[in-house]
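Participant: Dropping a prediction and its sequence here:
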Amino acid sequence: MWAGMPLLPEEAMERYDIDEVLPSDELKTGSSLVKMLEKQQTTVFAIQDRADLAIFHAEHLRQYDPQIDYEWTRKAIEACRVIKDEHEIALIRHANIVSSYAHEQVLASVKRAKNERELNAVFVMHCHANGCREQAYGCVCASGTNASTLHYVHNDMPLDSRLNLLLDAGCESNCYCADITRTFPLNGTFSKESREIYELVLRMQTECMTMIRAGVKWEDVHMRAHAVAASGLRDLGILQKSLSVDNILDSKITTRFFPHGLGHYLGMDTHDVGGNANYSDPNEFFAYLRVRGTLPAGAVITNEPGIYFRKYPFEQELKDGRWDGVVDQGVLARYWEVGGVRIEDDVLVKEDGCENLTTVSSEPEYIEAAVNGRDQDSVRK
């Protein structure tokens, strides 16, 4: 009466690749467990905070005295979820196609928008209209210096007198996520400084993309992004031109401009499981890296470098003299208004390379043409 008919057992059998369907009451009473234990008294594997512990201590189960293991189920499921099968990849691909289209519609709407929330609404509307009602995460729609906040949540500020907008948004397709970020000029043309930073971030992403394949160590790909950032920031004069890339990396100054990890696994969660992150790592380069170790074929991972001009805690460190001899503050001052640039695509790892599942272009010429309403197809070609 209230919400329509639920999924029936025979419908679930037809829709999902499963062996047996039981109503939830079976789990509450534990009768299905009894049937299994009658056949073979064995170990029951369960996830501690997902299982009703009272079931395992019920009188009708106690007589079988099963061993209950709460440790390995979660680990096993998380390990299995890293590698996607063809159906899962198709769902992620579809979420990317819809999300990419929605990004394109945002670009086409920029000059009619007055504030961040209008562009946020355009993205959600086009996802919903194309069959993807759920968002994979809360949209980041950050204009101007707001883009220096990595997970900006307000999405309601006016666009007047701001250079760029960073849109980090993706929808779900049958519970599988897309995660895409584009950064674009609000007036249709990148400023000199914005274009320089945008091209540097695009170069970081492109060089990392060439490294992604089965067996690559993700820490190495992440550090390649930092090396490209070090070289680019030095060439722009933001970092002292007398320094070598090794000198710059030794100082760890690039963690102030690129503070987050290069990417994360993607699947049923936006930040999907199985990455073996080590957030207690004292190494500043890896403290926020969500994936550690080698990538397997069949994994889907984001490639999302960024350069940000965050006044906290960077500005105070500059005043305290921490970066004397490393940062040219006179040059840096010209870039604060850029805010932040991030470019993010979703990448399928293969044995001999990778496939970019994200279809919206990140080429600066396309970005500018899309905002200005010019012929985008000719720009793509």
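Facilitator: Done, it's in.

Participant: make it CA atoms for all contacts and neighbour counts henceforth
Facilitator: OK.

Participant: Once you drop chain neighbours, what's closest to the most centrally placed residue in the chain?
Facilitator: Residue closest to the mean C-alpha point of the chain, counted by Cα atoms, centre = their mean, is residue 179 at 4.8 Å. Distances taken as Cα to Cα, 6 or more residues apart in numbering put residue 170 closest to residue 179, at 4.7 Å, once the chain neighbours are dropped.

Participant: Test my guess that that neighbour contacts residue 177.
Facilitator: Yes - using Cα atoms under 8 Å, residue 170 is in contact with residue 177, at 6.9 Å.

Participant: Count residues in the vicinity of the residue nearest to residue 179, would you?
Facilitator: By the criterion of other Cα atoms under 10 Å, residue 170 has 31 neighbours.

Participant: another structure for you, compare them:
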Amino acid sequence: MADYESVLKGKYPAKAHCEKVVAHLRNALDEKDVPTTLYLQGQTTHMQEDNDEAAPFRQRRHFLYLSGCLLPDCHLTYHIPTSTLTLFIPPSTPTASSGPACLSLPPGPLKIRHRRLPHLRRPPLPPPRTRRPRHHPLHHRSWRHPPPPSDLTSAFPTLNETTLHPTIDTCRVTKDAYEIALLKKANAITASAHTAALRKIPSATNETELVGQFLCTCVSAGAKKQAYSGIFGCGANAATLHYQHNDEVLSPSKRVVLIDAAAEWEGYCADVTRTMPLHPEGFDRESAQIYVIVEQMQNACFALLKGGVKWEEVHELAHEIAVEGLLSIGIFKRGGEGDDRKGEIMRQRTSVAFFPHGLGHYLGMDCHDTGGNANYEDEDPMFRYLRVRGTVPEGAVVTVEPGVYFCRFIVEPYLRDERHRRFIDEEVLERYWDVGGVRIEDDVVITKDGYENLTTAPKGIEEMMRVMYSEADG
């Protein structure tokens, strides 16, 4: 049995998460401003327009973090003085026996104190001392969610809508053992699905068949939800960073197929990308060259990882390796003797034409998880789309996903700009447009002195070819 399975036999650490949030609040607020009670509303049931069925349910992530509950129409309170976590669930009635209210509660996430919302009571208060305890719950509400029931607003008259949200964002960055186990489970199912898609490639005729194989494997393993809308792009489609059509014909002439897809397990996401050859003999010369460059980018970044690493430095190293690789195959022109061509390309940010996205992002309940402090207004194009800024703490889970792409929409403006075109050999570049793009993405947990790779999907040219053709479908 995998190590994560034994961990997942325990309980989701909802109360520990509440205590973690309170500790952060106490560090951030004056003691007089620390609340007595936290209150959060879960996702409500939304009916589809002109239909008698509910829309697909997705629990609010901050609510899930403090409760472990994947049921709709719930509320929670955490009474700080008594460390009492209470979940309020909707009543189950005969008329609702086929609706969301009849769903069973996951085993033992926390104590059920109040079952029916119409009969809510205030959480217990400690005996008064010199003054009445502060009863100012922190409440997160957005335009997507209706106000809380009147029973709760009368019990908790002061609602602070600005403090709890960023506090939970910060707390979610570092993961405990149970959360790591959930992420390992999501990655294990995702690895099986990527393996199944690999085996399907030799017989598949359309991107859609790979989508079907991937989803079938995930659902059969119990993961009925995907972490995000998957990308299954062959040839030039692999150059579109968030390609979604997933319906074009597969053929060896399109060189590669890029699959960026992953399962969700009990609210926690994997995020994995693999790029595979479409030809039975493997990658052609140009595709193999780009794959090796991206592989080198990822391995170099792995070597830097440890608690407290500055993510901008890891991202910049990925660009440096990309520049070296593109110089070696001639897409970037080499300079004369004594010419610091690599340095010039880095200073001008020309490599952004071929690696336009950030190296990675935090991962957890959301694919692009909270706490990254991205700065999309950054004037430096190398860092503008970097979703994690600053130091990465021990216990964080982050994706490492370098790539090299040949997207005309992105690259051609660089070819029209003299600052950049002087570095690019357009005659050599012409041979690479049909490669589309190569991305390799793994999920890693940062440790004190390094990292642990959570992703086990087949990777590397030899391993992928073995899976595709020695273990091929049928």
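Facilitator: That came through, no problem. As the structure is a prediction and not an experimental result, all values here were calculated from the model.

Participant: Kindly provide the TM-score of these chains.
Facilitator: For these two chains in superposition, a TM-score of 0.89 is obtained (TM-score structural alignment, normalised by the length of the first structure); 364 aligned residues with a Cα RMSD of 2.3 Å.

Participant: re the thing from before, what's the match for the residue nearest to the centre of the first structure in the second structure?
Facilitator: Aligned by TM-score structural alignment, residue 179 of the first structure pairs with residue 271 of the second structure.

Participant: Name the residues contacting each of residue 170 and residue 177 of the first structure.
Facilitator: Common contacts of residue 170 of the first structure and residue 177 (Cα atoms under 8 Å, 6 or more residues apart in numbering): 95, 96, 136.

Participant: can you list these in JSON lines and add distance to residue 186 of the first structure, neighbour count and secondary structure?
Facilitator: Listed next are those as JSON lines, based on distance: Cα to Cα, whole Å; neighbours: other Cα atoms under 10 Å; DSSP: H, G, I helix; E, B strand; the rest coil:
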{"residue": "95", "distance to residue 186 of the first structure": "26", "neighbour count": "29", "secondary structure": "helix"}
{"residue": "96", "distance to residue 186 of the first structure": "24", "neighbour count": "28", "secondary structure": "helix"}
{"residue": "136", "distance to residue 186 of the first structure": "25", "neighbour count": "23", "secondary structure": "coil"}
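
Participant: for the aligned partner of the residue nearest to residue 179 of the first structure in the second structure, what are its contacts?
Facilitator: Under the alignment (TM-score structural alignment), residue 170 of the first structure pairs with residue 262 of the second structure. Counting by Cα under 8 Å, 6+ apart, residue 262 of the second structure touches 186, 187, 190, 226, 227, 228, 230, 269, 270, 271, 272.

Participant: Please repeat the previous calculation with a cut-off of 6 Å.
Facilitator: By Cα atoms under 6 Å, 6 or more residues apart in numbering, the residues touching residue 262 of the second structure are 190, 227, 270, 271, 272.

Participant: any idea which of those residues is the one closest to residue 135 of the second structure?
Facilitator: Taking Cα to Cα as the measure, residue 135 of the second structure lies nearest residue 227 of the contacts of residue 262 of the second structure, at 37.5 Å.

Participant: What residues does the aligned partner of the closest one in the first structure make contact with?
Facilitator: The equivalent of residue 227 of the second structure in the first structure is residue 136 (alignment by TM-score structural alignment). Listed by Cα under 6 Å, 6+ apart, the contact set of residue 136 of the first structure reads 170, 171, 172, 177.

Participant: Which of those remain contacts when I look at the second structure?
Facilitator: Retained in the second structure (both residues aligned by TM-score structural alignment, their matches' Cα atoms under 6 Å) from the contacts of residue 136 of the first structure: 170, 171, 172, 177.

Participant: and which of the residues you listed is nearest to residue 325 of the first structure?
Facilitator: residue 170 (40.9 Å).

Participant: okay, now residue 217 of the second structure: neighbour count?
Facilitator: For residue 217 of the second structure, the count of nearby residues is 22 (other Cα under 10 Å).

Participant: Against residue 228 of the second structure, how distant is it?
Facilitator: Look at residue 217 of the second structure and residue 228 of the second structure: by Cα to Cα, to the nearest Å, they are 16 Å apart.

Participant: how much space between the match of residue 170 of the first structure and residue 438 of the second structure?
Facilitator: 17 Å.

Participant: now do residue 347 of the second structure
Facilitator: Between residue 347 of the second structure and residue 438 of the second structure the distance is 24 Å, computed by Cα to Cα.

Participant: Thanks a lot, catch you later.
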